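Student: Predicted model and sequence follow; I will ask about them next.
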Amino acid sequence: MLFWQCVLLTASIVTYTHPVLAQQIANGTSRQLSLQQTAANQVELSHQILNLNDIQSPLKSATSLLRTPRQQNSVPELSLALTPVMLVTDVKVNTTNKGIEVILVTPNSQKLFVSGRTEGNSYIAEIKNAQLQLAGGNFRQEKPAAGIANVIVAPVDGNTLRLTVTGETAVPVVELFDSQTEGLVFGVTPSATTAQQPTPSQQTKPENQPEIELEVTAPPDTDYRVPDTTTGTRTLTPNRDIPQTVQVVPRAVIEDQADKRVGDVLRNLGIGQNSEPSRLGESVIIRGFDVEASNSLRDGLRDNLTSFIGTPFQNDLANIERIEVLKGPASVLYGNGSPGGVYNLVTKQPLSTPYYSIEGNVGSYSLYKSSIDFTGPLTSDKKLLYRFNADYENSGSYINNVYAERTFFAPVITWQPSRDTKLTVSGEYLNSRQAELSPLGLPAIGTILPNPNGKIPPNTYVGDPTQDREKVTVGRAGYRFEHNFSDRWSLYNSFSYAFVERPYTTNVTPTSLEADNRTVDRFEQIWGPTSVSNLSQDTHVVGKFKTGFLEHQLLIGVDWYQRIVSPFSFIIRTFPTIDIYNPVYGQIPGDILGGRKDKERIDDLGIYFQDQLAIAPNLKLVLGGRGDFEEQKILTFDPSSITAQSNSAFSPRLGIVYQPIPPVSLYASYSRSFDQVLGTDVNNNPFEPTRGTQYEVGVKTDLLDNKLSATLALYQLTQSNIVTTDPNDPTYGIQVGEQRSRGVELFFTGELAPGWNIIAAYNYTDGRVIRDNTFKVGSLLTNTPENSASLWTTYIIPKGKLQGFGGGLGVFYFGDRQGDLTNTYTLPSYVRTDAALYYRHNQFQAALNFQNLFDVLYYQGAYNFNRVFRGEPFEVEATLKWQL
């Protein structure tokens, strides 16, 4: 092997120093490269140097493409140091008579350095002086041609891209070309259909060199590691360059676990819920603080429809590509919200190669579900693309008399008239019909606390099925426009309109448990027709430039959010009590107690900036700030009765990242948030926004040749200006409350070996009341375990007679949690075990998912002082999927 390395290195030096040979190659019309070598050996040489087809390689595996720019009388290492970073503005995949060609669109492909290797059945090329500028994040295309499983282009770090082409049965043959009009072109030929691979008889095996066996790795859609995100900075940034915790759960995990709700997905991050695990509202606890739907983003825009009182519903996951979670204050980028963080639902986007998927599910409690996912080009030039996701679900529940029926579809169209301009228009429609309006839960006495009457059956329904009816229609429509003025300046404009329509609705709600510990008091709410609408708009400019030795990536933007609820009306009337041990339904409602009718409106204007500075290649700084101007009004349809409040707030952010070696990032950050509070104190002074302040330090690293990522974070997060009871007048509030959360978090995600994926998290959280006029100082925060952990891992057999068979195992632990801020009762700890069996062969997939495998009775959340919510019992779900 040393002999061949010396031959190639000598040829490289001769070419650089021999002017005649260099001139002959420079004048050549073909600049095709092809070099075959083992993955264990890589030698860089100039693509102007040799006709590599004339070199007899002793190696039998895949093609490796190695290039440096033309530099007379210099060596490749020096050329790399002097070459500027090039921008890759687009990725195209076209069909050829041999297979496909992958085009990295860039203005000067001759200045790109490419080194290649193979792993399993994948060809991997790293471009060491390039940055990817795609608004949607990484590029990924499934099954672009027969014999090719997928094509992925993603950043490795701020100055390196990685192209991965995976063959279905063997590593493909890859040839490299320069296109004067488009960029760098990789010609890909599936190994099963080509004769270009050398045969064993044509190869000379080095002494003691082991045979190379190409393995079929896990299916192409099973990547658990997402190396870069947009949620942490609003720009596509490698996760290890973000000085704050960002965790991502990709589509592969959602499908492997057969998740149906946001709470199911976030459980993989050790994040718990504080309400009933029915398919209704979404509310989770991050770092000790409630993160309701007001902290929900959709493709980077605020989307808090599910937080509307009286209209809870679950987001459908059919068109969700991944969920990104930014932990800690996020107001600098996204405005008003909880200090715990935000979660961003990133939707599926159109692909340039046709892909079709049909899926059917059946499961426990009369679950029937079907879905489709179609995508591809609408025109021959592939400038107009589409994607269409749809599903239908009909299911019951472990809770008696609870059911749900949902219909959902989401079309997306992308038009790209040129490589610098792209417009994506999307829409969604959800129709949900269910028996339960809001999570009801069960009394703490008789579930987690003793009751002389015995345990309350956990499937008891305390509402009234003859009265409870809920129907919700949800719609979304929006667009995203992107334009590159140059290689360094880009404009992004996004808009979203979303609405919820709910007709006349009734709901019976429990209030308290009487002294006999079996009679539950109830009332009935009758909701009038209600409409909720959200308008979200964001416009920002991203520019890259230098000032002296500093490299800047500047972000300047403005966003606007409006929320209107009109009308918001309901009446409350008495309703007969119920014996929780012997419920009788269908009773006659009583007298009207009161009601409400008004119109609500919120307007929020934000102006923000951010500068990502590279002080040195291994030292980065993030500076940011945002000014918010928010106004909230409540009109009671009486012109003389208007409640209005305006607030403004400035939210800063500062972070630093130091990389002692490329795979390791040490970081520290400071950030603040604000949350609007409506109301006045005893002196009629409007309440100030609550403020969140966080200090965080940590380390991020990429292991196993960038296949596995890990993050360790330590933080202190404080929320101040919390409204608590005024000791001088209990009918008013005063903003002196303060709560603090301190913790340690550990997170792993990625691939341990071919076909073996893992996502795991551990959270230690010490959340307490540190100042209050009502609750005792030192009281633990509700629904916040001191320790929580999650582990989910899957393995698909990569070769042999059992190829395609596999399984998954998940263990989720949540420690003891307090049911209220007075700490009067504790939700006990629990361990839930999930499992799955898989079979995947070509276009066919089958799965059997088991949730709560050992049927553990546990309570995952509490609400107010008298309601706790049981977790799901044992459930099984079967899935069949066909994709083309």
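Tutor: Yep, it's here. Residues are numbered from 1 along each chain as shown.
Student: going forward, measure contacts between C-alpha atoms and count neighbours the same way
Tutor: Fine.
Student: show me where the chain has helices.
Tutor: 2-17, 19-26, 76-82, 251-257, 262-266, 331-334 (DSSP state H).
Student: what's the last one packed up against?
Tutor: Pointing back at helix 331-334 there. strand 619-635, strand 642-661, strand 664-675 (3 or more C-alpha pairs under 8 Å, 6 or more residues apart in numbering; DSSP states H and E).
Student: Of those strands, flag the one that's most buried.
Tutor: Across the helices and strands packed on helix 331-334, averaging neighbours per residue (mean count of other C-alpha atoms under 10 Å) puts strand 664-675 on top, at a mean of 23.
Student: how far out from the middle of the chain is it?
Tutor: How far strand 664-675 lies from its chain's middle: 19 Å, per C-alpha atoms, centre = their mean, to the nearest Å.
Student: Could you do stretch 350-368 as well?
Tutor: Using C-alpha atoms, centre = their mean, the offset of stretch 350-368 from its chain centre is 20 Å.
Student: One more: stretch 224-234?
Tutor: Distance of stretch 224-234 from its chain centroid, counting by C-alpha atoms, centre = their mean, is 8 Å.
Student: what does stretch 244-262 give?
Tutor: 7 Å.
Student: Okay, now that stretch: how far is its last residue from its first?
Tutor: 22 Å (C-alpha to C-alpha, to the nearest Å).
Student: Mean neighbour count, the helices of the chain: which tops it?
Tutor: Ranked by mean neighbour count under mean count of other C-alpha under 10 Å, those are led by helix 331-334, which reaches a mean of 27.
Student: and it, how far out from the chain's middle?
Tutor: That offset, for helix 331-334, works out to 17 Å (C-alpha atoms, centre = their mean).
Student: and what of stretch 531-545?
Tutor: Taking C-alpha atoms, centre = their mean, one finds the center of stretch 531-545 at 19 Å from the center of the full chain.
Student: structure B:
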Amino acid sequence: MKTVKLSPICVALLCSLNINNKVLAESDTNIIESERAQKIETIEVRGRYIDGYNAHSVSGASRLDLAISDIPQSVSVITDAQLRDFQLTDINAAIDSATGINVERIETDRTYYTARGFDVTNFQVDGIGLPLTSGNNHADEDTAIYDRIEVIRGANGLMTGVGNPSATVNFIRKRPMASNALSLNASYGSFDNMRLQADGTARINDTFAARAVAVTQRKDAYLDRYSTDKNVFYLFVEANLTDETSLSLSHSYINNDAKGNNWGALPLFYTDGSATDYDRSTNTSADWSNWKVVKNNTVLELSHYFADDWRLRATYSHKTTDEDTELFYVYGTPDRATGLGTTGYGSEYDLDDKHDLADLYINGDFELFGREHQIVTGVNYAKLRYTDSSLYDNTTGNGFPAMPDLKLWDGNTPKPIFKDGLRGSDVEREQKAAYVTGRFNLIDDLHVIAGGRYNHWQAKGESYGKEQDVEDSQFIPYLGVVYRLMPELVAYASYTETFLAQKELDINDNMLDPVTGESREVGIKSELFDGRLLASLAYFDIQQTNLAKPDPRTSELPPTEQRYIGAEGISSQGFEIDIAGELYPGLNASIGYTDFDIEGDDKVAAYTPNKLFKLAATYDFRAIDGFSVGVNMRWQDSISREQGVVGDGFAHAGETIVTEQKAYGIIDLMAKYQFNENLGVSVNANNVTDEKYLTSLYWAQGFYGAPANYSATITWKM
């Protein structure tokens, strides 16, 4: 496939067409919260501005009531329509369709995410959250409870503060709709994939309303021995106490039980340096491997509108994660002729993770020097406590068995007795923050967004023999400028930061200063076809500084005595194009292209795809009422990873071993027919070209993505 190039046509597309108005309202199926043209009362409007791929506003970028075109950062939204059209029922599949995001599937049940060359660790629910505990996500988390997914690329210093200058992913939960409704879905697909989903709203009276979602899904997989059993339940109850005050209580429950999951993945090269090439179904798991993850999240929210367009919002969230696993890892380098040379490694791993999150802010409009401006100020508190433990079998001989050729491996190995070598963690992290942001209307069509966030971050405890005690404070500034060149076109520039505390010590036994990330971005955004299409072009320059690297003066010392220095870290520069909405009557699309270069770490630069193309499009046939077709595609350029050198005794002894994954594209297709307003059916075909590819080179191991597969879904609504 040819690499997508930025052409003058792309730039012209952003500038050429005319619209009549700015974005009118927040495009949320469940809440378009307020039209306050009259300063006397609050009017709540419910509905969808456009039922397609164009969202008009996001809530996770600043807490200000802004249209996407008025936010001086790259923003995209995976809408409810896109999730439904392509059956993006797990968050990995959903995020894979977002502009600029790369999903690193290192194992069946553990996933990393990157954007612009940096790990994405900031995941929020309705605008609040903490970085992922271990920098990655576990289990098959479902999208059924979410109305949309917002992706704010670059550092989001105002709302997160701690983390990498990559992106923030904000999951917006479903809330009660304007009237009673019920939707039932049943689907069946390849690998015995069976899924049932119910989603309903009940308007109890003028005060109370509720929405509930329930999902059960059981499926096998293309991988040997791997299967999952997932159950989801979600309940959201709201009470409109007065015209100005609302209170809500919600709870979500996800239980994902995986059998035959891998821990680690396939070896990618033989001892002679040549590449392995296993069947796609090859799995390193034992037949007793399992990974059960249970997640609970309870959220209490209070919202109150004051006179003169001011609003108070308070949120408290309590999240828990309980993981129980019995895992089997395969390590070593196999011989090309025999396939022998690898060793098994059994472990029992348990995790108990608790998050308490609180956020309180007030925002509103005020007048100064004859012009109206906006301001938001708030405080945030987050506490994370996690304990985990690992057990091994060092005595029976079953804990570290010699492996046969993986091409013949059937998972049959005696289950170890996990009672040896107890190791683990007991860590507590706490973050306190205060933030303020103003959007100032300096002159006609010129707005400046300026503010900052003060973060106090501390951690204490121990993890696998390493002390985790660290404490730091940082003020994170934010500055953005938006100028409306013409009614349909804006230009913007922004600067923001993140920081990440470090526990490593320098040669004087002092903790290193935090890793600091800086994100600079300039771009243009255009609202086309009377606001039905939003297009943007952005150039970004990201720097991460003071990253801990071993001090060469202590390299000969044991690991516990080595010390570190702050290095320049990684930088990336590049551009993104994002187009979302109705390109033509009946044709909805979300199109994204990212192209960037990484400097400062050759390994990261090699295994990170720096050209990404995403396309999701559906077309509603006017001639056949209710019939539509669509395509969902993602493409990435080639990646590689150096794996050491060929050992002595081989023809290419001393040569560097390089694992390569050539550029590839995955194409999914869909077709659906709506028989009437109540009944519809859809068919989805994934990876229709049956492309064989490694899911990631983030680690030195890897496994292959799913072959061509299919599903059919029946939907009934009332």
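Tutor: Perfect, I can see it now. Here the structure is a predicted model, which means the values were calculated and not measured.
Student: picking that back up, got the helices of structure 1 as a markdown table, with distance to Leu857 of structure 1 columns?
Tutor: Shown next, in a markdown table, are the helices of structure 1 (distance: least, C-alpha to C-alpha, whole Å):
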| stretch | distance to Leu857 of structure 1 |
| --- | --- |
| helix 2-17 | 63 |
| helix 19-26 | 73 |
| helix 76-82 | 60 |
| helix 251-257 | 20 |
| helix 262-266 | 17 |
| helix 331-334 | 38 |
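Student: Of those helices, which is nearest Val472 of structure 1?
Tutor: helix 262-266 (18.3 Å; C-alpha to C-alpha).
Student: can you tell me which residues contact the spatially most central residue of structure 2?
Tutor: The structure's structure 2 has its C-alpha centroid closest to Val169; by C-alpha atoms, centre = their mean the separation is 5.0 Å. Counting by C-alpha atoms under 8 Å, 6 or more residues apart in numbering, Val169 of structure 2 touches 122-124, 149-152.
Student: Weed out the non-buried ones from these.
Tutor: Among those, those classed as buried by 16 or more other C-alpha atoms under 10 Å are 122-124, 149-152.
Student: And for the aligned residue in structure 1 for Thr437 of structure 2, the neighbour number?
Tutor: Taking TM-score structural alignment, the alignment pairs Thr437 of structure 2 with Gln610 from structure 1. Residues lying near Gln610 of structure 1 (other C-alpha atoms under 10 Å) number 24.
Student: Val723 of structure 1 versus Gln610 of structure 1, what's the distance?
Tutor: 32 Å.
Student: Trp882 of structure 1 now?
Tutor: In terms of C-alpha to C-alpha, Trp882 of structure 1 sits 54 Å off from Val723 of structure 1.
Student: In terms of neighbours, single out the busier of the two.
Tutor: Neighbours of Trp882 of structure 1 and Val723, each counted by other C-alpha under 10 Å, are more numerous for Val723; the result is 22 against 17.
Student: Name all residues that make contact with that one.
Tutor: 733-737.
Student: residue ranges of the strands in the stretch 651-800 of structure 1, please?
Tutor: Taking DSSP state E, counting those that start in this stretch, the strands of the stretch 651-800 of structure 1 run over residues 664-675, 690-703, 708-725, 733-753, 756-771, 787-796.
Student: Would you mind getting the average deviation of the last one from structure 2?
Tutor: Taken against structure 2, strand 787-796 of structure 1 registers an average deviation of 1.2 Å after superposition, with mean C-alpha distance after the TM-score superposition for structure 1.
Student: The equivalent of Lys707 of structure 1 over in structure 2: neighbour count?
Tutor: Alignment note: Lys707 of structure 1 maps to Arg532 in structure 2; criterion TM-score structural alignment. Neighbour count of Arg532 of structure 2, defined by other C-alpha under 10 Å: 23.
Student: gap between Arg532 of structure 2 and Tyr495 of structure 2?
Tutor: Relative to Tyr495 of structure 2, and taking C-alpha to C-alpha, Arg532 of structure 2 is found at 29 Å.
Student: before we move on, what about Ala382 of structure 2?
Tutor: Noted for Ala382 of structure 2: a distance of 25 Å to Tyr495 of structure 2, by C-alpha to C-alpha.
Student: And Lys295 of structure 2, by the same measure?
Tutor: 36 Å.
Student: With Tyr710 of structure 2 instead?
Tutor: 44 Å.
Student: picking that back up, weed out the non-buried ones from the contacts of Val723 of structure 1.
Tutor: Among those, those classed as buried by 16+ other C-alpha under 10 Å are 733-735, 737.
Student: which of the residues you listed lies closest to Ala125 of structure 1?
Tutor: Using C-alpha to C-alpha, these come closest to Ala125 of structure 1 at Gly737, 55.0 Å.
Student: Pretty sure the closest one sits against Ile722.
Tutor: Yes. If you go by C-alpha atoms under 8 Å, Gly737 of structure 1 and Ile722 touch, sitting 4.4 Å apart.
Student: what sits against the closest residue in space to Asp603 of structure 1 that isn't next to it in sequence?
Tutor: In space, and not counting its chain neighbours, Asp603 of structure 1 is closest to Gln562: 4.6 Å by C-alpha to C-alpha, 6 or more residues apart in numbering. By C-alpha under 8 Å, 6+ apart, Gln562 of structure 1 lies in contact with 534-536, 601-604.
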